[in-house]
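Undergrad: Sharing a model that was predicted from the sequence below.
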Amino acid sequence: MTNSETNPKVDEFLSKAKQWKEEFISLRNIVLDCELTEDFKWKHPCYTLEGKNIVLIHGFKDYCALLFHKGALLKDAHGVLIQQTENVQAARQIRFTNVQEIAEMETVIKSYIYLAIEVEKAGLQVDLKEHAEYIIPEELHNKFDEIPALKIAFEALTPGRQRAYIFYFSQAKQSKTREARIDKYMQHILDGKGLNDK
């Protein structure tokens, strides 16, 4: 490891990790080798350059991953970057299922981290779609007219949460399915929660 300092919050996170512990430690060592600052954000180890997020380590049921905050701007020479869902505009992941994979890919992982650092130093930004480009389905408009509190609650959500709902509602081909989806998530919206928030 180089002169990158470890963060006690990340030490604590790792000590409590039940799944992917070895993988997380392995990824942490690789990232710290790239001289980024270790931070702890969104309940995960996050690595920054002068306060700007570069990469985050996180785990899911079937894989753990390195998430590049501006992954959409990286040249994916090895074809390893994954867009989590079609709604994700900027971030990209490299996924792993075991320590062996991480060890074999160490050089590739570092090359992507250095690329991400260059992108940040160059001040590049992901060209995000404007919120206005997302069309609110008619059924949701009708619901807003019916229940003004729903419109207020929806507009108070973060743009990302609004987008996720609009996408989810709009994906249904039939109007009655769209209505059913809206009804199902109405209380969620009123509670200020996103689509996947518990």
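TA: Alright, I've got the coordinates. Numbers count the residues shown, from 1 in each chain.
Undergrad: Going by C-alpha atoms from here, please, whenever you check contacts or count neighbours.
TA: Noted.
Undergrad: Could you measure from the residue sitting furthest away from the middle of the chain over to Trp42?
TA: Centroid-distance maximum for the chain: Glu146 at 33.6 Å, with CA atoms, centre = their mean. Applying CA to CA, to the nearest Å, the value for Glu146 to Trp42 is 36 Å.
Undergrad: cool, and His69?
TA: Distance of His69 to Trp42, computed by CA to CA: 13 Å.
Undergrad: Show me which of the two is the more surrounded one.
TA: His69 (20 against 8; other CA atoms under 10 Å).
Undergrad: That one: what's it in contact with?
TA: Applying CA atoms under 8 Å, 6 or more residues apart in numbering to His69 gives the contacts 53-56, 90-92.
Undergrad: Now it: closest residue in space that isn't a chain neighbour?
TA: Leaving aside its sequence neighbours, His69 sits nearest to Ala91 (CA to CA, 6 or more residues apart in numbering; 4.5 Å).
Undergrad: Next up, a structure to set beside the first:
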Amino acid sequence: MTQNDQWETEIDLLKTIISKTELVETNKWGGCVYVYNNKNVIGVGGFKNFFTLWFFNGAFLKDEKKNLINANEGVTKSLRQWRFTSKEEINEIEILDYIQEAIENEKEGKIIKPEKTKTETKIPTLLQNELDSDSDLKEAFLKFSPYKQKEFVEYIETAKREETKLSRIEKIKLMILNNIGLNDKYR
């Protein structure tokens, strides 16, 4: 018996319960996921020692019965798992209450947005010297998004020799002044 077949009966029972809701079954990442308006709400799966129902935005569930766990504490922000080790642990009414709350939270748009880590682009000395000596160039460079600024910096930094770095700076000066990003022609 393979790991995936180990909980086949139990997972089928969970799927039968979920089918009583308005969620739509789909397959993502090789697993069974249920969506509402194409938004992930819950998933079902079997592991070596347990089978589980996971809630993509489970952090918003009241969880008064304390059924949910954060399987990866400190890393996972929203996802919560409800683990089972036997068919006898499946309580349809309780499960439907949790699923209905998850659907309502989805309808209300409750989500935890991933944090964007803002990293400052370290401008190489050779480029900084050019920017400091030409205020128009500096002003034009600062108008670019951090992403495009980073592309220019990486283009210069990937050169091994200083002469190559200097020739690359000369090449991009006109592009910067004309508000043309390094890779705009490919976009």
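TA: Arrived safely. What you are looking at is a predicted structure, and each value in this text was computed from that prediction instead of being measured.
Undergrad: ok so, going back, what remains of the contacts of His69 of the first structure once you look at the second structure?
TA: Retained in the second structure (both residues aligned by TM-score structural alignment, their matches' CA atoms under 8 Å) from those: 53-56, 90-92.
Undergrad: Dump the residues you listed to CSV, plus secondary structure, distance to Tyr168 of the first structure and neighbour count.
TA: Putting those into CSV (DSSP: H, G, I helix; E, B strand; the rest coil; distance: CA to CA, whole Å; neighbours: other CA atoms under 10 Å) gives the following:
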residue, secondary structure, distance to Tyr168 of the first structure, neighbour count
Asn53, strand, 28, 20
Ile54, strand, 29, 25
Val55, strand, 27, 28
Leu56, strand, 26, 24
Ala90, coil, 19, 16
Ala91, coil, 20, 21
Arg92, strand, 21, 24
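Undergrad: Now flag whichever of the residues you listed is closest to Leu73 of the first structure.
TA: If you rank these by distance to Leu73 of the first structure using CA to CA, Ala90 comes first, at 7.7 Å.
Undergrad: Now do the strands in the second structure.
TA: Along the second structure, counting by DSSP state E, strands occupy 24-28, 31-36, 39-46, 51-55, 68-69, 80-84.
Undergrad: Ok, which of these comes nearest Asn4 of the second structure?
TA: For the strands of the second structure, the distance to Asn4 of the second structure is smallest for strand 39-46, at 6.1 Å, taking CA to CA.
Undergrad: how many degrees apart are the closest one and strand 51-55 in direction?
TA: Put simply, strand 39-46 of the second structure runs at 170 degrees to strand 51-55, going by axes from the mean of the first three to the mean of the last three CA atoms, to 10 degrees.
Undergrad: ok, Lys173 of the second structure to Ser135 of the second structure distance?
TA: Between Lys173 of the second structure and Ser135 of the second structure the distance is 12 Å, computed by CA to CA.
Undergrad: go on, Gln128 of the second structure?
TA: Applying CA to CA, the value for Gln128 of the second structure to Ser135 of the second structure is 11 Å.
Undergrad: related to what we said a few turns ago, a markdown table please, covering the strands of the second structure and showing distance to Ile169 of the second structure.
TA: What follows is the strands of the second structure, written out as a markdown table (distance: least, CA to CA, whole Å):
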| stretch | distance to Ile169 of the second structure |
| --- | --- |
| strand 24-28 | 45 |
| strand 31-36 | 49 |
| strand 39-46 | 45 |
| strand 51-55 | 50 |
| strand 68-69 | 53 |
| strand 80-84 | 50 |
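Undergrad: Out of those, which is the most enclosed?
TA: strand 51-55 (a mean of 23; mean count of other CA atoms under 10 Å).
Undergrad: Need the nearest residue in space to Leu126 of the second structure, chain neighbours excluded.
TA: Counting by CA to CA, 6+ apart, Leu126 of the second structure lies nearest to Leu166, which is 7.3 Å off, once chain neighbours are set aside.
Undergrad: Can you tell me what the one you found aligns to in the first structure?
TA: The alignment leaves Leu166 of the second structure without a partner in the first structure, by TM-score structural alignment.
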